[in-house]
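In: show me how the following folds:
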Amino acid sequence: MTHDQPPPPPVRQLRLVVEAEDYEAALSFYRDVLGLPEQAAFSSGGGARVAILDAGRATLEIVNPAQKRYIDEVEVGRPVAPKIRVAFEVDDGPATTARLVDAGATEVAPPTGTPWKSVNSRLDAPAGLHITVFQETATLAERTSEPGFGTEGPVP
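Out: Next up is the predicted model:
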């Protein structure tokens, strides 16, 4: 490592582990319909199975209660999200939403334009997940130049 390159981040991957009562239905929904490629799959005694699906780049979005309420209001019009909501960035939000509903998800709110320059829909999906499907309509650079956007940076 040279002195002008920052050290690699200490965390290499965020993996969300979800128990699905109907494993086959959940696997089909997320792998085959949403389109998350299967990275690996394992099985063990007693019928134990796991599939690891590649969801692209992972981020951890931390919101305070006021922002959670605001996001629910913008995307759905009422409070609906549990403490954990999984969001997937896609190229075509409306088409993906329709495909997921056709595959058994329940639409909570249709694709909706947001103040943060995306089109977001909400669904209740297999394995008990409340999900957002979002399509960015502006680049990160464009969004961060807007008032109210940016980074907070580390707390001193």
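In: going forward, measure contacts between C-alpha atoms and count neighbours the same way
Out: OK.
In: name the element the residue sitting nearest the centre point of the chain belongs to?
Out: The residue lying closest to the centre of the chain (C-alpha atoms, centre = their mean) is residue 87, at 1.7 Å. Assigning secondary structure by DSSP states H and E places residue 87 in strand 86-89.
In: run this one through as well so I can compare:
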Amino acid sequence: MSEPAGAVQLRLVVHAEDLDAAVAFFRDALGLPAELDLTSPTDGPGEDARVVVLGAGRATLELVNTPQRALIDSLEVGRDASREIRVALEVDDAADASARAVAAGAVEVAPPTPTPWGSLNARLEGPAGLQLTLFQQVEPE
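Out: As a prediction, the model looks like this:
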């Protein structure tokens, strides 16, 4: 029997009350290019339904147990700060990307901090209730 085919894309779907602000943040401040912007009329009064898909390069699903989550929090932030879902984006320059994100409205939880995994990680609170890690891999993983 052959192996089942694997997924070809990981898509994180996030509800944003202020879609335009969320799109501007991720597209303009963090440089995620728009791959799809689709508006569909709705039957009732009010605004039309809209979805925007932003490209983020390679996607992975990182699953961590409770001790690993606590370890990551202690290294990146110095305290328990994670939610059940945190979005990590690899960037070329964590300090620059973090500064751009804060200028665009993100709240800094922790500045870029070296990790034992050879990366420089910044923790932010972004729009749409997303907690973000912006990481720069400075040494091979």
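In: quick TM-score on the pair, please.
Out: Remark: TM-score between the superposed chains equals 0.92 [TM-score structural alignment, normalised by the length of the second structure]; 135 aligned residues with a C-alpha RMSD of 1.5 Å.
In: circling back: what's near enough to touch the residue nearest to the centre of the first structure?
Out: Shown in contact with residue 87 of the first structure (C-alpha atoms under 8 Å, 6 or more residues apart in numbering): 131-134.
In: how much space separates the equivalent of residue 32 of the second structure over in the first structure from residue 96 of the first structure?
Out: The equivalent of residue 32 of the second structure in the first structure is residue 36 (alignment by TM-score structural alignment). Distance of residue 36 of the first structure to residue 96 of the first structure, given as C-alpha to C-alpha, to the nearest Å: 12 Å.
In: with residue 19 of the first structure instead?
Out: Counting by C-alpha to C-alpha - residue 19 of the first structure and residue 96 of the first structure are separated by 23 Å.
In: the more surrounded of these two?
Out: Neighbour comparison, residue 19 of the first structure and residue 96: the larger count goes to residue 96, with 20 against 11 (by other C-alpha atoms under 10 Å).
In: name the element that one belongs to?
Out: helix 93-102.
In: same thing with residue 59 of the first structure?
Out: Assigned by DSSP H and E, residue 59 of the first structure falls outside every helix and strand.
In: what is the burial count for it?
Out: 9.
In: correct me if wrong: residue 126 of the second structure contacts residue 103.
Out: No: Residue 126 of the second structure is beyond contact range of residue 103, at 11.4 Å (criterion: C-alpha atoms under 8 Å).
In: mind checking the SS state of residue 8 of the second structure?
Out: coil (DSSP: H, G, I helix; E, B strand; the rest coil).
In: aligned counterpart of it in the first structure, please.
Out: Alignment note: residue 8 of the second structure maps to residue 12 in the first structure; criterion TM-score structural alignment.
In: more neighbours: residue 126 and residue 103 of the second structure, which one.
Out: The neighbour count for residue 126 of the second structure versus residue 103, taken as other C-alpha under 10 Å, is higher for residue 126 (21 against 12).
In: how far away is the more buried one from residue 78 of the second structure?
Out: Distance from residue 126 of the second structure to residue 78 of the second structure, by C-alpha to C-alpha: 19 Å.
In: kindly report the same for residue 27 of the second structure.
Out: The value you get for residue 27 of the second structure to residue 78 of the second structure, if C-alpha to C-alpha is used, is 29 Å.
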